[in-house]
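S.K.: curious how this folds, go ahead:
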Amino acid sequence: MEDKVTMVRSVCPLDCPDACSLMVEKRNGRIVKVEGNKDHPVTKGVICHKVRKFPERTYHKERILYPLKRTGKKGTMAFQRISWEEAYDEIVTRFQRVIQTYGSEAILPYSFYGNMGILNSEGMDRRFFHKLGASFLDRTICNSAGAQGFRYTMGANKGIDPEETIYSKLILIWGCNAVSTNLHQVLYANEAKKRGAKIVVIDTHRNRTAKWADWFLQIRPGTDAALALGLMHVLIQENLIDTDFIQKYTIGFEELKKEALAYTPSITAKWTGLSEEEILSLARLYGQTTPSFIRIGNGLQHHENGGMAVRAIACLPALTGQWGIRGGGALKGNSGFFPFHRYKIQRPDLHQNPRAYTINMNQLGNALLDRSRPIKVLFVYNSNPAQVAPDQQKVRAGLLRDDLFTVVHDHFLTDTCRYADIVLPATTHFENWDLYKSYWHLYLQLHEPVIPPQGEAKSNFTLFKELAERMGFDDVAFRVTEEEMIKEIVEDIGIDYDELKKKGYVKIGAANNTFPQYFPTPSKKVEFYSERMKKEGLPPVPVFTPIQPMEKKFPLMLISGPNHQFLNSTFGNIAALKKLEGKPRLQIHPKDAIQRGIKTDDMVIVYNQRGRCRLSANVTEDCLEGTAVIQGLWWDDEQSRFQSVNVLTSQQLADMGRGACFFSTFVEVQKESQ
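M.R.: This next block holds a predicted model:
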């Protein structure tokens, strides 16, 4: 009998801006290969090597395929297999007992975008927890500070259509390791480069993207707003601005000018570590090149002043009149182009207490240890808080509480599962219906199941729908099928479902509500000066606030950016990718290493007032003096005694958007005692 080979369309579910269209090869019903879909207008058949490992991940020997119940102490990974009915009975009984004794706000969902599908990340789950009356989770761990900063300036999370960036003559990639995190933007930039464009990277670390660029400017961490204001100073002083655009489409220029005048090249150089000549050259290059495009990354917003940094950068295209020119403008995120009715999808009206307690996911540690408003049930899905949440000492102390009932829905026994009472098997995206949008390109994509659920795995959609039934929730919101929900979502925004199903993708938002025809700020213009910010107690024009270490005994600023092989903690257990990445390394500048007697491959202890972790040293000039860099979130390894780097990061929130401050972390490093 010959093998039956079929090719099936799919979509990458990872929390990545590219949202790649995939083609999956199946042999006798089993996935054997994942490739890019060459017919997709943006991703065009190119995918990262991580995604090619999806078959290995889908059929991994360690994948959870049945419900599990803890049999030993928390932290021991001691479980026994149970049935779904036993799991549901245990969960429902605990829910009912907690609600009766403590109230429904003692139940907290914890999730993010481990799966970017709308149905499985913010659909049936939100409906369920709203109806349950649970505490709200403020999901701000990733991009909320920068998104808010961009909105204050521009009014919406919209930017240039990335397909137009092939026409850009100057591309500034600011705080974004695009080679590792936004591959197709790099491909567009390469095409622009063939047409004569220059690629400039601004970052704190000489990463893969910095090494690829035509010109790399290495600035001190947390000084991005100072550089933006310094560029404005030169642009204004040398009349490299578009006065017609400013008069027609902006407000607050005089106030911005007054602030920028203080950031002379010498002052800006002092803060950023760049030379005056570099600042002048960059400003002149930007001011004299049209069209110019700024790709604003996630990195800079993870400082305590990160929201303001993004707001400041977002002012630059308006100063030089780049909006409305093909290939000109900026892009922080493009989620604003997708006009979904989130109220209809998530149904917050089902919650009987709209003023219920809200917990910021960056402060999970504090919430779990807060006895005044105790969390008694934690339900984790699409996330791994025992790796990704800051201040891990507190997070894990909270997870170890005997009186906390924790449920984890996942593919593998992650670090969070160590503390779970019930572990539920989750489907991979290959086993689900879903709808995917990008926060970079403008294509909505439909996903149909490629294979049946493996073992007894269930999707988030199915899990919460079935839990709703067992809780006695009889609302219509819980009786829809996956396909019915998708139809409702797309038809609500004027998309023909049959066309979407036939083609697999459709472009939306490209023709309407684009800059400069539409600025949805209160003034309907680009707001160099924001009255709204003033009312909210924030500086109304962009300012620079230096980051200061809390304690002088921790002199190195730690930057914990992404690596090339994993996506946050996802893929952290795939052997081939771990081999490519090597091992967890701390990059440290030679001068700092000499002071501490550290050489490459020495084992070092990185520590501060919150904790310590053990890493291998890499002495390199890729990082600045006074900084230390670690890339990637590695799962705990008891044999090597590696720990989560987030044992060092704090629960402090950024200047706006209630975002995380992972990068405003100060540490000391010492060679491990033999």
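S.K.: use CA for all of it now, contacts and neighbours both
M.R.: Fine.
S.K.: stretch 43-57: which residues count as buried?
M.R.: 43, 45-48, 50-57 (16 or more other CA atoms under 10 Å).
S.K.: ditto for stretch 468-477
M.R.: Those buried within stretch 468-477 under the rule 16+ other CA under 10 Å are 468, 471, 473, 477.
S.K.: repeat that for stretch 551-558.
M.R.: 554, 555, 556, 557, 558.
S.K.: in JSON lines: these, plus distance to residue 517 and secondary structure.
M.R.: Shown next, in JSON lines, are the buried residues of stretch 551-558 (distance: CA to CA, whole Å; DSSP: H, G, I helix; E, B strand; the rest coil):
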{"residue": "554", "distance to residue 517": "49", "secondary structure": "coil"}
{"residue": "555", "distance to residue 517": "48", "secondary structure": "coil"}
{"residue": "556", "distance to residue 517": "46", "secondary structure": "strand"}
{"residue": "557", "distance to residue 517": "42", "secondary structure": "strand"}
{"residue": "558", "distance to residue 517": "42", "secondary structure": "strand"}
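S.K.: what's the closest of these to residue 362?
M.R.: Nearest to residue 362 out of those is residue 558 (CA to CA; 17.7 Å).
S.K.: from memory the closest one sits against residue 667, does it?
M.R.: Yes - between residue 558 and residue 667 there is a contact at 6.5 Å, judged by CA atoms under 8 Å.
S.K.: circling back to that earlier point, tabulate the buried residues of stretch 468-477 (a markdown table), appending distance to residue 146 and secondary structure.
M.R.: Below are these laid out as a markdown table (distance: CA to CA, whole Å; three-state DSSP):
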| residue | distance to residue 146 | secondary structure |
| --- | --- | --- |
| 468 | 35 | helix |
| 471 | 39 | coil |
| 473 | 38 | coil |
| 477 | 33 | helix |
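S.K.: most widely separated two among those?
M.R.: 471 and 477 (13.9 Å).
S.K.: between the two, what contacts are shared?
M.R.: Counting by CA atoms under 8 Å, 6 or more residues apart in numbering, residue 471 and residue 477 have no contacts in common.
S.K.: before we move on, back to that, of the buried residues of stretch 551-558, closest to residue 481?
M.R.: residue 558 (46.3 Å).
S.K.: where's the closest one relative to residue 546, distance?
M.R.: For residue 558, the distance to residue 546 (CA to CA, to the nearest Å) stands at 16 Å.
S.K.: before we go on, could you also do this sequence so I can check it against the first one:
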Amino acid sequence: MSIVANSINADRRVHGWCALCRSRCGCISIIRDGRLTAVEPDRDHPTGRSLCAKGHAAPELVYSADRILYPMKRTRPKGASDPGWSRISWDEALDTTASQLLENARQFGPESVAFAITTPSGTAISDSIHWVERLMHAFGSANNCYGTEICNWHKDVAPTYTFGTGVGVPDLDHAGCILLWGYNPNGSWLAQAQRLADAKRRGARTIVVDPRRSGPGVKADQWLQVRPGTDGALALGLAHLIIAEGNYDADFLRRQSNGPALVHSKEKRLLVEADLSRNGSISACVGWDQACSAPALLGRAVSTGGSLPDWLLEGEVEVDTLNGPVVCRPVFDHYTVMCKDYAPSKVETITGVPAVQVIETARLIWASRPVSWYAWSGVGQHTNATQTARAITLLYTLTGSLGRVGGNYQAARLPVPDLSGLALRTSRQRALTLGLASKPLGPPKDSWCTSDDLYRAIIEADPYPVRSLLTFGANLLVSHAGTRRGAEALKMLDFQVHADLFLNPTAAYADIFLPVNSPWEREVLRAGFEISPQAQSWVQLRPAVIPSRGESRDDGWIAFQLAKRLGLSDAFWGCDQEAALREYASATGLSLETLRANPQGMNADPESIQDASQEVGFATPSGRIEIWSETFRTHGYSPLPDYVEPALSPVSRPELLAEFPLVLGSTKPHQFCHSQHRNLPSLRRMLPDPVMEIHPDAARARDIQDGDWVRISTPSGSAHARARLNVWLRSDTVMGQHGWWQACEALGKPGYPVLGEHSANFNLLVDDMEADPISGSVPHRSGLCQVTRLAKQQDLEELEGTGIDPSSAQLQQTNNL
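M.R.: Predicted coordinates:
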């Protein structure tokens, strides 16, 4: 929607929030003579204490000459250096799109149409993703190539196999110890970084696990520099020390976890009531009551207070079953034995973290309780990511902090309707999600497919053909592994539509381009800002501060317009977006009129807020925190999270070390929204060129000096970057950056082709054939490489010729249409 705040006058100050990342910082937009001139923090907003460079660069984004402001269609073959873009009307663009989608659905089923939506955690699609997902579900598409397996899945979904919920909200106001694992809030979530700094000032201890010393790691009480991808071994080693020294919450484990559940020694499964009684349940777990010296039903979790059986946690007992006596040990005993294999010396050998530091950290965790924790992509972008996430959740369980003051909790919720339309999904859609057969517990169970599975369906029609693709802000060729296969797949599509502000390399293969406006040109309603109880109860209707430029529209408007043409009006409030917002707002106890009159936002009606605290740890098959996952076991995965080496590491592939002796990781440049906005001068000045960080010793051995252009080579391919010496890196590890393709003409900085000898595309270095067996995550942060100094050190403009890839061709001509 695009209702513009007030009328156009000089020096207006309009309240809102910046939608460019997960932090969603409260801000005030300054309008002068009808133009957006600046954006500053709104310090009265729950998330508005500061604003990062991306938010301050909003005027550059809004008025960028690179923006596409009109719908366009391709007139030349896919893959041509010049797509021959031709301006068309919105009606033609939308009618053509709807007609093609309906024809594909008629011939091949709606599953032949896939969606690829960029991340709401790091881009402004967060304003409208729910509308796009609703379109996908209502149409019958079974697939959203969303990238969750390399973004949020391992913190928001993988923990549900332990807790029944995701990571939740860390109670930074009351935590005694804060554990950050593969997560730097300074670059990913500024509002949370500020709260972390507050906690540090009041005396909270901080532990940071990260191969790089950055952000909170600089002032951490313990910075644990792991070899990339070995985090699981570290988590098990810390758990071993906590258990061995008796520094765990045994009462919490007995009440809240399935640690007391007995494991059948011969069949390696949980003992259940049906083993003891002919009419017993096949899912009810059994523990050993030491007071009675007899088995008893474990039951669901029991809150603190009140009596409970004296459950055995360690040791061996013989249980009389219907099939005779069976020797059993509790789940916790099995976990203890597994962790015992990760002594500090072994952890040091695997991870590189000194044994003495492992010991100190384990003691600090217990001594500084209650503990809050958070993890993100540093955990998730490896081939062993899911079991690593499980190992971290079990380590956290030992502290007994979950759901308690100072620990992680599930935020209270407003009873707003689900705008994404999950209820519209049919059983047929759920069954047809690509990758579901190979990853039944992973993202496909929620209609998220990996790019690998999408490309296979397009190229090989396996398990069925995908013929059309709708991409909303996604840049598959730069943000996902397997770039070459991706380009091949995009060329083979019958039809592709791309909605975005700019022509990115993925859009270069589209048949129709739909121009999207910026967050400052659209009205958006949000209920809940996550980081604290106050923020979670905050409701705000952000106005459009200026009219949409050209004919650009927001993604939600596009979804509603397509729904009308696809015959889906009944699922879209009669295609009345205002009616949808009105229903959503009413659930907060506030009307649209009230919210429009208070653009700064306001607290929801307290009676509308639903407490979620009782849900923590219960939404699992056992109703308890599951140290042992029977769900994993029955699907062929280890029920306990033992450590497995990354697929491409010095240990798993020693035969490659002669050619590729360095460990390759990657970082997210905080100056940009993933692969977006390198064309904005103020941001590009901060990071003019793609960077690869390398330890001075490793650089010296390769005759590399700070600032030199280098080639990073892996078994999959090569890419260029500038060397940056970093004394805090391990000498055997280098760190690259993803997202480089875009030129910045104002500074004379080139764009880079996504394919070819002189590309700066990090994902040419990553193979999507090796993946986490549960989630499908690929090794963006744990591979092997070699780095060599380029013979000539001229600027890449000369080295690469024009530096322009197909998506940039005709850009100036397009803007003049």
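S.K.: residue ranges of the helices in the stretch 651-800 of structure 2, please?
M.R.: Per DSSP state H, counting those that start in this stretch, the stretch 651-800 of structure 2 carries helices over the ranges 681-686, 696-701, 796-799.
S.K.: how about the first one, aligned to which bit of structure 1?
M.R.: This means helix 681-686 of structure 2. On structure 1, the counterpart of helix 681-686 of structure 2 by TM-score structural alignment is residues 575-580.
S.K.: same question for stretch 474-486 of structure 2.
M.R.: With TM-score structural alignment as the criterion, stretch 474-486 of structure 2 aligns to 383-395.
S.K.: what's that stretch in contact with?
M.R.: 110-114, 361-366, 368-369, 396, 414-416, 568-569, 610-611, 633, 635, 644, 646-651, 662.
S.K.: measure the nearest residue to residue 676 of structure 2 once chain neighbours are set aside to residue 449 of structure 2 for me?
M.R.: Nearest non-adjacent residue to residue 676 of structure 2, counting by CA to CA, 6 or more residues apart in numbering: residue 739, 7.4 Å away. To residue 449 of structure 2, residue 739 of structure 2 is 21 Å away according to CA to CA.
S.K.: more neighbours, those two?
M.R.: residue 449 (30 against 25; other CA atoms under 10 Å).
S.K.: quick check: nearest residue in space to the more buried one, chain neighbours excluded?
M.R.: residue 145 (5.0 Å).
S.K.: contact partners for that neighbour?
M.R.: 114, 115, 116, 117, 448, 449, 450, 451, 454.
S.K.: does the counterpart of the second one in structure 1 count as helix, strand or coil?
M.R.: When the structures are aligned by TM-score structural alignment, the residue of structure 1 matched to residue 115 of structure 2 is residue 109. Secondary structure for residue 109 of structure 1, judged by DSSP: H, G, I helix; E, B strand; the rest coil, is strand.
S.K.: repeat that for the one 4 residues further on.
M.R.: The local conformation at residue 113 of structure 1, judged by three-state DSSP, is coil.
S.K.: what's the distance between it and residue 61 of structure 1?
M.R.: 24 Å.
S.K.: cool, and residue 515 of structure 1?
M.R.: Where residue 61 of structure 1 is concerned, residue 515 of structure 1 sits at a distance of 50 Å (CA to CA).
S.K.: once you drop chain neighbours, what's closest to the counterpart of residue 433 of structure 1 in structure 2?
M.R.: Superposed on structure 2 with TM-score structural alignment, residue 433 of structure 1 falls opposite residue 523. Nearest non-adjacent residue to residue 523 of structure 2, counting by CA to CA, 6+ apart: residue 543, 4.4 Å away.
S.K.: and the one you found, what pairs with it in structure 1?
M.R.: That one, residue 543 of structure 2, aligns with residue 448 by TM-score structural alignment.
S.K.: likewise residue 502 of structure 2?
M.R.: So residue 502 of structure 2 corresponds to residue 412, using TM-score structural alignment.
S.K.: its match touches residue 67, doesn't it?
M.R.: No - with contact defined as CA under 8 Å, residue 412 of structure 1 does not reach residue 67; the gap is 11.5 Å.
S.K.: touching both of the two, which residues are there?
M.R.: Joint contacts of residue 412 of structure 1 and residue 67 (CA under 8 Å, 6+ apart) are residue 425.
S.K.: how close does the match of residue 115 of structure 2 get to residue 358 of structure 1?
M.R.: 11 Å.
S.K.: which positions within the match of helix 681-686 of structure 2 qualify as buried?
M.R.: Here stretch 575-580 of structure 1 shows 577, 578 as buried, counting by 16+ other CA under 10 Å.
S.K.: that stretch vs structure 2, average offset?
M.R.: Following superposition, stretch 575-580 of structure 1 is found to deviate from structure 2 by 1.0 Å on average (mean CA distance after the TM-score superposition for structure 1).
S.K.: can you list contacts of that stretch?
M.R.: 50, 565, 566, 571, 572.
S.K.: quick one on the thing from earlier: in PyMOL, how would I select just the buried ones from the contacts of stretch 383-395 of structure 1?
M.R.: Burial among the contacts of stretch 383-395 of structure 1 is assessed by 16+ other CA under 10 Å; the matching PyMOL selection reads:
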select buried, resi 110+111+112+113+114+361+362+363+364+365+366+368+369+396+414+415+416+568+569+611+633+635+644+646+647+648+649+650+651+662
